[in-house]
Each structure stands twice: as structure tokens, then as C-alpha cells.
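Q: just the structure for this:
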Amino acid sequence: MLIGEVARRSGVSARMLRHYDSLGLVRPTGRTVGGYREYSPEDIRRIFQVEGLRSLGLSLSQIGRALEDVAFTPSALVTNLIRKTEERLNRELELLERLRTVDAAEPSGWHDVLRIIELLHGLGSQSAARRQQTVLAPAEDVSVPAELLAEAVLTETDPNVAGALRWALARAGSDGVAGVASGMGSHDVEVRRRAVLALAELPGDEATAVLTEALADADATVRRHAALALGARGLTRAVPALIGTVVEGPNDVEAAEILGTLARDTQWADRIIGALVDELTAHAGDSAVRMRLTQALAEMPGTIALTTLRQLARDDDRAVAIIASALVERLEERPDDEPGQP
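A: A predicted model of the protein is given here:
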């Protein structure tokens, strides 16, 4: 079969077939009287073998070795190809995200594009100080897009930079909610913790809905921050988790203050006090927990927890009794409409 027909049937150009011949990769076994290349069925089979290996990303030199060396084992080469392909895909994905970020910012000209790229480099810096500066003082008049802030807040490990990112996101309003909310589906608990902290500072029903779902998260820290945020928004569905926060700590003082605010609703006051009392009974042998619960009772509005605290002032646990006695004394001096102050 002559080269033109081989090219037509195989889909490999005549120019590439000549290149294969010059490299010794696929040499036709015969020549016509006129000197034209003539390919045998075996030659054509080798062409398809070469093309098959090329489709895996092998170079022509690697293909030559693979086809000629009978001792050649493909496992190491294939493993190396997998690694290089993954690296290339990661670079392509990074480029794709960068392009999406630029597009989302709706640049009006190349000047804006270059400024956004500068922001991307700043947020990707190895220096925490530079990352923080990029957030707090963006280049010229170009603000950091909310989508970029959301992506950065989910990966930032430095607490100061993370705080700056949350502040900048809050200034952007609800634009960054969807980006941050995506972090709540991560298998990495640290990502979910960063996400819930950011959502806690974002306004709107969308953020509230995601925080409500976070009350069922497998991680206690995520649940705690979600409850604190929801309780601060006046949502009583956070009460059970807030009670749990008082029991477990940390953030027990903040949780107690929020419970005191929620208890100003007379429909919830008795439920909250009852829940705190139930926990006192459930943790009869844990002095530290019962002390936190006792202090939380003092956060209830007016003097509605005074009777319970008087009973605790005679508690068998001396530490609890001392705290309760001091709180009773303070409550007895408090006007009925004065909110709890420890």
C-alpha cells in the first residue's frame, strides 16, 4: 500500500508518516520500482500502535523504546504520565478559575483585568502580611471580587488574614454567600469551620438558611458557631445548640448572653430555664459544667431565674453554691426589667 492510501485510511498525514520513517519509528518494508514507499500490513499495524501510544501522551522517543525494547515495562512510564497529566490538569483548572474570577469582576478594559490579576497574585502570596494588605488595601480603585474573597476565606489558615477576608466579605453584602456556602459541603472539617465563621458575618436569608443547616453538622465547632450566629439573629431554633455550648464550652459566656436575650420572649423563657435546669441534673457530678450552667441562669432577664439560683445556693457542690449565692445577691438588687449582667 502506497503512502497516500495509507494516509487516507489511517488518518495519519503523509507528512507525519515520512517523519516516522525518518526517525526509524515506522519504516515501510518495501519500495516500488519508482522508489515510492510501500507499506505492508505489518507496517500499518505498527502505525496504529504508534498512534495508540501517542494518544496516551507518550513522546515519539518513548514510543520507539516501548516498541523496540522487549524488556520494557510500562508501569513506571504510565505512572509518570499520570502524575504529569494531573499536574497539567491542575494548572488548567487554576487558569480556568482565574479566568472565571476576571470575568465575574466584569472588567471594563485591560487595565481592570491587570489589576484583578494583581489582586490574585497578592492573595496567592506566601506572605501572610501581603495577603492581608491585598484585602485591606486593594490596588487603586479595584475592589476584590466577592467570589475571590469567598474562595480565599475557605483556604486561609492565618487568623489575621482570615479575619480581614471575613471583614471584606461582610462589606460586599450577600454577594459572597454562595461561594462561602460551597465550603459547607467539604469533607475537610477545617474548610467547614472557616465557612461557618464567614457565614456568621454575612447578612441575608440565604446565609441564615445555610447556618441553619449547619446546626446538624457532624463537627461540634461548626454547630457551635452556627448556633451563636443564629441566636444573635434572634432565631430560637438555635436554643438547643446554645444550651449545648454552655454545657461543653468554649463560647459558653457568649451563648449564655444570647440565651438571655432570647428568653425575653416569654414563650421561650420557661423553656430555656427548664433546659438549663435539666442539664444541671444531668451533670450532677461535673462541677465545671454546673458552674457554667449556674452563671448562664444569671443571664436570664429580670429575676425570673432567682428561685432556681436560691436553690443552687444550697447545692451540695460548694463551688456551685458559692457562685449561686453571689448571683442571688446581685439579682436581688436588680430591677425586674434589667437584663442579666453577670
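
Q: please make it C-alpha for all contacts and neighbour counts, starting now.
A: Will do.

Q: ok, now how distant is residue 79 from residue 196?
A: The gap separating residue 79 from residue 196 is 39 Å, by CA to CA, to the nearest Å.

Q: looking at the two, which is more packed in?
A: Set residue 79 next to residue 196 and count neighbours by other CA atoms under 10 Å: residue 196 wins out with 27 against 11.

Q: which ones are touching that one?
A: Applying CA atoms under 8 Å, 6 or more residues apart in numbering to residue 196 gives the contacts 184, 211, 214, 222, 225-226.

Q: also this sequence, please, to line up against the first:
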Amino acid sequence: MTTTADALTDPRSSVRLRAVMALGTAADPADLELLLERCAVDPDLQVREALTWSLVRLPAELTVPRLVEQLHRPEAQARSQALHTLSKIRDASVYPAVADALGDPDPGVARTAWRAAALLAPESERPALARRLARELGSGDRERRLALSRALASLGPEVAGPVLTEAAERRGDAVREHVADTERLLADPDAGSALAVERARREMALGRGKRASG
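A: From the prediction side, this is the model:
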């Protein structure tokens, strides 16, 4: 007979997904550690989303402290998944722990921390967060830039607008270009896909130019 533990390690993602959904439906606090361990290792995005759903269904007073502890694990996926789940629970008391992850050495974890911090920051912390995020403007690939733009845009024009204006006035062309993209997102939250395509085209054109000049 297949046990839940066996199903969670099955090579078929569909089997693992059914097992996680069953745990989430039962919402038994005794399964908390099992769910957390799978967050650190499961390779399938859909399964990980189900793990987050299952964790959110458990009592927050049990889940939140353990998720915060996960932010110190060596596995980048464990840290990223914990941040993602905390952003779904929306307990603003964990904001200091989330803010500590903004500079995580793993790019994927840092991007998740940006999103989580923007969602969880108390009103009094939002301007400081905007300034912290603005230090990253103009650097990285298009995925990183779009993630940062979305995080800044989610803080709203009243918070992000002045920071973006200052960055555009004081820094170079790459920052000004990134600021312009972010301001488009502020004006139109649905513009993210178009920005990603436009950024890819710019990068391709730049690559062609470099090859031609070289």
C-alpha cells in the first residue's frame, strides 16, 4: 500500500500533486513538517504551488514561525518557497525577516523577497523599501528587471514615484531606461508582458550591434 510519504517522493508529478492536495484538504497541523520539507526539494512548480496552498490552510500561528525559520536554510528553493508562502499568508509582523532576505545571494530568492516585501511592508516602511529596491535599478537580465519593476510598481505611485524620479535624475542610461519601464507599469499594471517582450527585443538588437561592431 502506497503511503503519503511514498506518494510525495514519487517520480510522477501528478502523483505528488494529488498527495499534496489531499494533505491540504485535510489541513492537519501534524503534516506541517512534511509539507515544509517537500517545499525545499520538489522540482515541479505546480506541486510547489499546491504545497503553498496546503501550508496556507494550516493555522498561521503554527505555520508562520516555521516559515520564518526556513529563510535561513541553505537550500535556495526552501528560502524562496517560504517567502512566497509568507506573502500569501499576509502576516505583516514577519516583514523584518522578509526584508532581511532582499539581498539574498540567490537571484531567484531575491526576486521573491522583493515581491513579498512589497506586499507585507507596513505603511511606515514602504518609502524605505522603495529606496532599497531602487538601488537595484538598471542591473541584471530582463527577468530580474521586470521583477524589480513589478515590486516597485506594487508600492504605488505615491511611494515609488519620487524614488524613481530621483533615480532617473542622478544615475545613468540603464537606470533611466529601467525607470521608464517601471513608470509604465505604475500607469498600467497589465503592461508587464509587453515590457518583457520589448526588453527582449532591445537585448537582441544590442547583441546584433555588438557582433557587427566586433
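
Q: could I get the contacts of residue 196 of the first structure as TSV with distance to residue 86 of the first structure and secondary structure?
A: Listed next are the contacts of residue 196 of the first structure as TSV, based on distance: CA to CA, whole Å; DSSP: H, G, I helix; E, B strand; the rest coil:
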residue	distance to residue 86 of the first structure	secondary structure
184	26	helix
211	35	helix
214	33	helix
222	32	helix
225	36	helix
226	36	helix
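
Q: and the residues you listed, which two are the farthest apart?
A: 184 and 225 (12.7 Å; CA to CA).

Q: and what about residue 138 of the second structure, helix, strand or coil?
A: Following DSSP: H, G, I helix; E, B strand; the rest coil, residue 138 of the second structure is assigned to coil.

Q: that one reaches residue 181, doesn't it?
A: No: using CA atoms under 8 Å as the test, residue 138 of the second structure is too far from residue 181 to be in contact (10.5 Å).

Q: how much space separates residue 46 of the first structure from residue 4 of the first structure?
A: The spacing between residue 46 of the first structure and residue 4 of the first structure, counted by CA to CA, is 17 Å.

Q: so which helix or strand takes in residue 62 of the second structure?
A: Here residue 62 of the second structure, judged by DSSP states H and E, is contained in helix 60-70.

Q: which strands or helices does that helix pack on?
A: Counting contacts by 3 or more CA pairs under 8 Å, 6 or more residues apart in numbering; DSSP states H and E, helix 60-70 of the second structure is packed against helix 76-89.

Q: residue range for the helix it packs on in the first structure?
A: Helix 76-89 of the second structure corresponds to residues 220-233 of the first structure when matched by TM-score structural alignment.

Q: and the contacts of the matching stretch?
A: Taking CA under 8 Å, 6+ apart as the rule, stretch 220-233 of the first structure contacts 192-193, 196-197, 200-201, 208, 211-212, 214-217, 236-239, 241-242, 245, 254-255, 258-259, 262.

Q: how about a cut-off of 6 Å?
A: 193, 200, 211, 214-215, 217, 238, 241-242 (CA atoms under 6 Å, 6 or more residues apart in numbering).

Q: tell me the buried residues in that stretch?
A: Residues of stretch 220-233 of the first structure classed as buried: 220-232 (neighbour count, 16 or more other CA atoms under 10 Å).

Q: for stretch 100-113 of the second structure, same thing?
A: Those would be 101-104, 108-113, for stretch 100-113 of the second structure by 16+ other CA under 10 Å.

Q: make JSON lines out of these and add secondary structure and distance to residue 211 of the second structure.
A: JSON lines is the format used below for those (DSSP: H, G, I helix; E, B strand; the rest coil; distance: CA to CA, whole Å):
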{"residue": "101", "secondary structure": "coil", "distance to residue 211 of the second structure": "38"}
{"residue": "102", "secondary structure": "coil", "distance to residue 211 of the second structure": "35"}
{"residue": "103", "secondary structure": "coil", "distance to residue 211 of the second structure": "34"}
{"residue": "104", "secondary structure": "coil", "distance to residue 211 of the second structure": "34"}
{"residue": "108", "secondary structure": "helix", "distance to residue 211 of the second structure": "30"}
{"residue": "109", "secondary structure": "helix", "distance to residue 211 of the second structure": "33"}
{"residue": "110", "secondary structure": "helix", "distance to residue 211 of the second structure": "32"}
{"residue": "111", "secondary structure": "helix", "distance to residue 211 of the second structure": "31"}
{"residue": "112", "secondary structure": "helix", "distance to residue 211 of the second structure": "34"}
{"residue": "113", "secondary structure": "helix", "distance to residue 211 of the second structure": "36"}
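
Q: closest to residue 33 of the second structure among those residues?
A: Scanning those for proximity to residue 33 of the second structure, where the rule is CA to CA, the winner is residue 109, at 21.0 Å.

Q: OK, contacts around the closest one?
A: residue 80.

Q: for the first structure, what's the longest helix?
A: For the first structure, the helix that runs over the most residues, judged by DSSP state H, is helix 74-104.
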